[in-house]
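[1] Dropping the sequence and predicted coords here.
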Amino acid sequence: MSTTTERLAATSLLRFATAGSVDDGKSTLVGRLLHDSKSVLADQLEAVEHASRRRGQQAPDLALLTDGLRAEREQGITIDVAYRYFATPRRRFILADTPGHVQYTRNMVTGASTAELTVVLVDARNGVVEQTRRHAAVAALLRVPHVVLAVNKMDLAEYAEPVFAAIAEEFTAYAASLGVPEVTAIPISALNGDNVVTPSARMDWYGGPTILEHLETVPVGSDPTDAPARFPVQYVIRPQTAEHHDYRGYAGQIASGVLRVGDPVTVLPSGATSTIAAIDALGEPVDVAWAPQSVTVLLADDLDVSRGDLIAPSRTAPAPTQDVRATACHLHERPLRVGDRVLLKHGTRTVKAIVKELPYRINLTEGLAHEAAPGELAANDIGAVVLRTAQPLPLDAYADSRLTGSFLLIDPADGTTLTAGMVGEAFAAGNGGDCAVDDDGWDF
């Protein structure tokens, strides 16, 4: 293992999300995970116990540890994405408990967009249902590296192995048809704690890991040298002092890969070339830096570089383009339609864009079947979009980079986030064509 990878492994962080149908027990699982891993503060547990007693429950309702909104507590469902941080001696975790209702599918997209693992819950009594397939499809579209199938409420299925085996086989086959690379199936009872943190004596037929054991041992990230370096510029540093009058640094967070002093680089979208003269990390000069470190890069040449530009190795620099073809997850109640004027935010750069075409909508309940020319994408819809931007953008394919291959569409009138996009070629090229000149300045 390289020195860089060893440093990353020493402080490994796993981001994961939970998903599943309503009442499958997502919040209870997360609460059990926090409780049994000793990650709940005493006053938090006391508040949950008090609230449970007021409801007439003798045992604490661990779902209350994550259902923080008043509407969630009143209805007993999850509406918003609840983020929680906890740690064990082996690893640190950031979890996102996402909603199960169909109308909140967009919230799963938000919670799983940065996840390296998704836990999909299934009620052992109901098996794989429509919403289970929808969540598996979203995980596949977002290219989440690891998927865990947690067959919950095994206590209500008499801890029967055949019940678990049938569900695991059906889900694994469906996930494989979507291109999900890996599924780990675990039988659990979140309410009783079976196979969540400690192995279950009532399911001795199961010899695999518990949920926590799998979370602690699943491979996290990858060697940063495996990905091309991408450095979005966030800020240009020009100290106004006599001592540093010639200092010109470009600050930001490395999105992927490794930067080294002496590397030939290209600044995009301008295409200007130079060499990395120095790298500052935490105020100290270093010879090498890797994702996701925040650093300041100095170039050998005095170039016109500003916020929103991307610095990349010359030999692997992406070709800037104004024609964007992507898969879009629409998040807002206002539909996305052909001809809409939007702002496209990619990394640290925001440009004007026009929706040129909506080739198809994806039917998540039928294995990603395509519905041609839907006319619009409504809230929670996922489909293909063709955009034309006012300025060129250095885009990577989402399959190659989840960071530099993704973008947001924003309402230019009020700044509302409308759509999440993933650059790719999952659909045929659009007709293209020139865009007419508008009186409002949208000329591209």
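    Structure's in. What do you need? None of the values given here were measured: they were computed from a predicted structure. Numbers count the residues shown, from 1 in each chain.
[2] drop to CA atoms for contacts and neighbour counts, all remaining ones
    OK.
[3] Work out for me the element Val163 sits within.
    For Val163, the enclosing helix or strand under DSSP states H and E is helix 161-177.
[4] The very next helix or strand once past that helix packs against which elements?
    Sequence-wise, the next helix or strand downstream of helix 161-177 (DSSP H and E) is strand 183-187. Judged by 3 or more Cα pairs under 8 Å, 6 or more residues apart in numbering; DSSP states H and E, the packing partners of strand 183-187 are strand 146-152, helix 161-177.
[5] at 6 Å instead, please
    strand 146-152 (3 or more Cα pairs under 6 Å, 6 or more residues apart in numbering; DSSP states H and E).
[6] relative to strand 183-187, how tilted is the strand it packs on?
    Here strand 146-152 runs at an angle of 20 degrees relative to strand 183-187 (axes from the mean of the first three to the mean of the last three Cα atoms, to 10 degrees).
[7] name the helices or strands packed onto strand 146-152?
    Applying 3+ Cα pairs under 6 Å, 6+ apart, we find strand 146-152 packed against strand 117-123, strand 183-187.
[8] deepest of the ones you listed, which one?
    Neighbour counts (mean count of other Cα atoms under 10 Å) averaged over each of the helices and strands packed on strand 146-152 peak at strand 117-123, with a mean of 27.
[9] could you give the angle of that strand to helix 161-177?
    130 degrees.
[10] what does strand 117-123 rub up against?
    Strand 117-123 has contacts (Cα atoms under 6 Å, 6 or more residues apart in numbering) with 16-20, 24, 144, 146-153.
[11] Just the buried subset of those, please.
    16-20, 24, 144, 146-153 (16 or more other Cα atoms under 10 Å).
[12] related to what we said a few turns ago, would you mind putting the helices and strands packed on strand 146-152 into JSON lines with distance to Glu169 alongside?
    Shown next, in JSON lines, are the helices and strands packed on strand 146-152 (distance: least, Cα to Cα, whole Å):
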{"stretch": "strand 117-123", "distance to Glu169": "13"}
{"stretch": "strand 183-187", "distance to Glu169": "9"}
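[13] hold the first one in mind and look at this next one:
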Amino acid sequence: MKIERLTKDLSLKRSVDSGTEDQRKAVQDIINDVRKNGDAAVSQYTEKFDGVQVKELLVSEAELEAAVATLPDQQLAIIQEAADNIRMFHEKQTRNSWMTTDETGTMLGQKITPLDAVGVYVPGGTAAYPSSVLMNIMPAKVAGVKRIVMVSPPGKDGSLSAPVLAAAKIAGVTEIYKVGGAQAIAALAYGTETIAKVDKIVGPGNIYVALAKREVFGDVAIDMIAGPSEIAVLADETAIAAEVAADLLSQAEHDARACSVLITTSPELAEEVASEVEKQLALLPRRDIAAASIADYGRIVVCDSLAEAIDAVNELAPEHLEIITRDAMEVMAQIRHAGAIFIGRFSSEPVGDYFAGPNHVLPTNGTARFSSPLNVDDFQKKSSIIMYSETAFRQNAEKIAAFARMEGLEAHARAIEARKK
């Protein structure tokens, strides 16, 4: 890994992949085709891109039970415990509707209502992600969403992975369909003969999935446009180089475009971590992916002071941030921009990916400056409630009418004055 000194001219930002014009055009064509031709288009693109003919898009209850039955009891128990941890964390995020009444009898309030239907995209391809299933479905269940639809690209045998299906069953999914890519997003957004449309689509995917979510936004809600995974480790000389290197590689193996950055006040740690990354990289099963990620997006940045390092982290606004320093809690208090913050050497990023409970669907590409992790609020909407009393109306009618006329909206003013008579 390249070691650099932090200077005012060194930018830690990476370019955002917004897709090529050809990719955007391909996604638009797929969406239009699915809107027009429904299931036939979905099946056609599934055969074209996934190399498999799927006779039934819906995963039957028998398929689901058979897949779950193939998993060892230990794996099922781990998935169940992770689901319980995720549920308990998200239950603490729940909000209640509320009302307040003043001395005139006016009642104001807010009504919390879960979304009717949510679509969850779960990536397939080179790896299966039961953790992604849990992280997207559990907060929707806690929020009270009644219909939760999962889509995922099928394997070459036309099935979905057993761990993914087991996680879906444990999480409480309503329907599962064997379809992925832009065609899956289009089906969720607009509906087909088999797949009824939803109100919101969540979950990560490749560039075509991301572009499709961008295209359908407005007709449905989406969670975010997720970029490649990122980790920043903020460390001083107390950190252990082998552990830091392992954590950097834990993100690098996700994707050749994943970003792994060490920001440190210790030149010695920088050198040791660079050496450790090379040693550990050689032993990884996904070393080709991880090596490409480290070569293109791996960085070690040495800062003159902890304050300078903290400023660098806030500028980067990473998806995942590990703090391995003295007085780590005090350092954490100075972090303003990060998707998830892991404190201390035993809070390795995979703890959050799988088991601790907080959501691992996090803002990427610096959007942690203004975005939050996926949470219960993402699956609910809020309605304002206004029941104005006659006393309050008569006290304020002239002011309301005057405000309307200040904006040039005479009919608004007359709607108020009609009640004064």
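    That came in fine, so what should we check first? Please read all numbers here as calculations on a predicted model, not as lab measurements.
[14] Overlay them and tell me the TM-score.
    With the length set by TM-score structural alignment, normalised by the length of the second structure, the two chains reach a TM-score of 0.24; 182 aligned residues with a Cα RMSD of 7.7 Å.
[15] that older thread, from the buried ones among the contacts of strand 117-123 of the first structure, pick the one nearest Val423 of the first structure.
    Nearest to Val423 of the first structure out of those is Val144 (Cα to Cα; 15.4 Å).
[16] Select, from the contacts of strand 117-123 of the first structure, the two members most distant in space.
    Val144 and Lys153 (25.1 Å).
[17] Tell me if I'm right that Ile362 of the first structure and Gly383 touch.
    Yes: counting by Cα atoms under 6 Å, Ile362 of the first structure does reach Gly383; the two are 5.1 Å apart.
[18] Would you mind telling me which of these two has the busier surroundings?
    Gly383 (28 against 21; other Cα atoms under 10 Å).
[19] Report all helices and strands that the host helix or strand of that one contacts.
    Applying DSSP H and E as the criterion places Gly383 of the first structure in strand 382-393. When contacts are defined as 3+ Cα pairs under 6 Å, 6+ apart, strand 382-393 of the first structure sits against strand 321-330, strand 349-357, strand 360-363.
[20] out of those, which comes closest to Leu299 of the first structure?
    Of all these, strand 349-357 sits nearest to Leu299 of the first structure, with 20.2 Å by Cα to Cα.
[21] Packing partners of the closest one?
    Using 3+ Cα pairs under 6 Å, 6+ apart: strand 349-357 of the first structure touches strand 341-346, strand 382-393.
[22] helix or strand right after the last one?
    Right, strand 382-393 of the first structure. Heading C-terminal from strand 382-393 of the first structure (DSSP H and E), you reach strand 406-410.
[23] Leaving out the residues flanking it, which one is nearest to Val236 of the first structure?
    Nearest residue to Val236 of the first structure in three dimensions, chain neighbours excluded: Tyr250, at 4.8 Å (Cα to Cα, 6 or more residues apart in numbering).
[24] So which residues of the stretch 301-421 of the second structure form strands?
    Secondary structure of the stretch 301-421 of the second structure by DSSP state E, counting those that start in this stretch: the strands cover 320-324, 340-343, 380-387.
[25] Kindly compare burial across the ones you listed and name the winner.
    Of the strands of the stretch 301-421 of the second structure, strand 320-324 is the most buried (mean count of other Cα under 10 Å), at a mean of 26.
[26] and that one, what other elements does it pack with?
    Packed next to strand 320-324 of the second structure, using 3+ Cα pairs under 6 Å, 6+ apart, are strand 230-235, strand 340-343.
[27] Tell me which of the ones you listed approaches Leu108 of the second structure most closely.
    Nearest of these (Cα to Cα): strand 340-343, 35.2 Å.
[28] Dump the strands of the stretch 301-421 of the second structure into a markdown table; add distance to Val216 of the second structure as well.
    A markdown table is the format used below for the strands of the stretch 301-421 of the second structure (distance: least, Cα to Cα, whole Å):
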| stretch | distance to Val216 of the second structure |
| --- | --- |
| strand 320-324 | 28 |
| strand 340-343 | 28 |
| strand 380-387 | 19 |
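[29] Tell me which of those lies nearest to Met135 of the second structure.
    strand 340-343 (13.9 Å).
[30] so what does that closest one touch, helix or strand wise?
    Using 3+ Cα pairs under 6 Å, 6+ apart: strand 340-343 of the second structure touches strand 320-324.
[31] got the angle for the strand it packs on vs strand 230-235?
    Going by the same axes, to 10 degrees, strand 320-324 of the second structure makes 10 degrees with strand 230-235.
[32] picking up where we left off before, check which residues of the helix holding Val163 of the first structure are buried.
    Val163, Phe164, Ile167, Ala168, Phe171, Thr172, Tyr174, Ala175.
[33] nearest spatial neighbour of the last one, skipping sequence neighbours?
    Going back to what we said before, that points to Ala175 of the first structure. Ala136 (6.3 Å).
[34] Please give the three-state secondary structure assignment for Thr132 of the first structure.
    Under DSSP: H, G, I helix; E, B strand; the rest coil, Thr132 of the first structure falls in the helix class.
[35] That one and Tyr83 of the first structure: what is the separation?
    Going from Thr132 of the first structure to Tyr83 of the first structure by Cα to Cα, to the nearest Å gives 21 Å.
[36] Lys356 of the first structure and Thr389 touch, don't they?
    No: counting by Cα under 6 Å, Lys356 of the first structure stays clear of Thr389, with 10.0 Å between them.
[37] Toward the C-terminus, what is the element adjacent to the biggest helix by length in the second structure?
    Ranked by residue count, the top helix of the second structure under DSSP state H comes out as helix 73-91. The first helix or strand that comes after helix 73-91 of the second structure along the chain, using DSSP H and E, is strand 98-101.
[38] And that following strand, what does it pack against?
    Partner elements for strand 98-101 of the second structure (3+ Cα pairs under 6 Å, 6+ apart): strand 107-114.
[39] Much appreciated, bye for now.
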